[in-house]
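> here's a sequence, model it:
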Amino acid sequence: MSNKEKILQQCNRWCENTLMETLDIQFIDAGDGFLKASMPVNSRVHQPMGLLHGGASAALAESVGSAASMMYADPETEEVRGIELSLNHVKAKREGMIFGTAQILHKGRTVHLWEIKIVDEQDNLVSHCKLTNIVLPKKP
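Model (predicted):
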């Protein structure tokens, strides 16, 4: 099994019994400095006007960015926490799929800064996000 396959398998395993599983977030691609996930847009993630809820986009962004930080952490001894998330929603979406790709901007020993672009099937930008994570020692 390739390193990419191991990363995707681990990220998808972390989703079991979580919000990510509820929203059907799937990790689909990984590489040097990036991680990508998909999420279907349907009534489960709509706001009352029938559009993608900004909170669902935020959940996708934080999920993919936090999992991406775990690519640089030791899951046996370290945990990742999101400490700041900022999003700009630029395009409405009613149905289909969206894809969030986290790209590392800064990788320090304890602080990671990620840019997450959420796009639709035609690669149109839906949301632009910035996530700051902190890497902490795992508590026993």
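> every contact and neighbour count from this point should use C-alpha atoms.
Noted.
> which residues does the spatially most central residue of the chain contact?
Residue closest to the mean C-alpha point of the chain, counted by C-alpha atoms, centre = their mean, is V64 at 1.6 Å. V64 makes contact with F27, L35, K36, A37, G100, T101, A102, according to C-alpha atoms under 8 Å, 6 or more residues apart in numbering.
> let's see this one next, to set against the first:
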Amino acid sequence: MTATETPEPWRIVLGELDEKMGVTVLEQSAQRVVATMPVAGNRQSLGLLHGGAMVALGEAVGSWAAVIHASTMGKVAVGVDVNATHHRSSTDGTVRATATAIQLGRSLTCHEVLIEHEDGTRLCTVRITNFLKDRPAG
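The predicted model follows:
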């Protein structure tokens, strides 16, 4: 789904950055979101997958899961913390990000995101916390 399409309330909509990075959503729920991204087009000057691209992907999938959970309570999710540990990098292929819920509360969510190369090598671990707040009036 692209940013110009109207989603169902629980469907993920790609933002401009997600589209530029070539992100594809494969699975979506509050408990688990899975997406892929090509390495090509997301490399830094040394030819390696950019660490910031991995963090952006991790933040996206974790936030999407939080948004889905928040929508069940008529709330919205806003990120308050993201951290990442880079284990390895890659120069080609596709990466897969899997966000798994650690905590789905009434005011906070926390997701761990595992980013792996298509060959199964762990590249990055991201943890994201989102605050759930009332949907703005209007």
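> got a TM-score for the pair?
The pair, once superposed, lands on a TM-score of 0.86 when counted by TM-score structural alignment, normalised by the length of the second structure; 130 aligned residues with a C-alpha RMSD of 2.1 Å.
> picking up where we left off before, between the contacts of V64 of the first structure, which is nearest E84 of the first structure?
Using C-alpha to C-alpha, A102 comes nearest to E84 of the first structure of those, at 14.6 Å.
> from D29 of the first structure, how far out is that closest one?
Applying C-alpha to C-alpha, to the nearest Å, one obtains 11 Å for the distance of A102 of the first structure from D29 of the first structure.
> out of these two, which sits in the busier spot?
Just comparing A102 of the first structure and D29: by other C-alpha atoms under 10 Å the higher neighbour count belongs to A102, 30 against 15.
> the more buried one: what's it in contact with?
F34, L35, K36, A61, V64, G65, A68, W114, E115, I116, K117.
> of all pairs in these, which one spans the longest distance?
The most widely separated members of these, counting by C-alpha to C-alpha, are A68 and K117 (13.5 Å).
> out of the two, which sits in the more crowded spot?
A68 (27 against 23).
> how about the more buried one, what does it touch?
With contact set as C-alpha under 8 Å, 6+ apart, A68 of the first structure has these partners: F34, L35, A102.
> average distance between the longest helix anywhere in the second structure and the first structure?
Among the elements of type helix in the second structure, defined by DSSP state H, the one spanning the most residues is helix 51-71. For helix 51-71 of the second structure, the mean distance from the matching residues in the first structure following superposition reads 0.8 Å, by mean C-alpha distance after the TM-score superposition for the first structure.
> ok, and the contacts of A68 of the first structure in the second structure?
For the contacts of A68 of the first structure, the contacts that persist in the second structure are F34, L35, A102, with contact defined as both residues aligned by TM-score structural alignment, their matches' C-alpha atoms under 8 Å.
> the second one -> the second structure?
Right, L35 of the first structure. With TM-score structural alignment defining the correspondence, L35 of the first structure maps onto V33 in the second structure.
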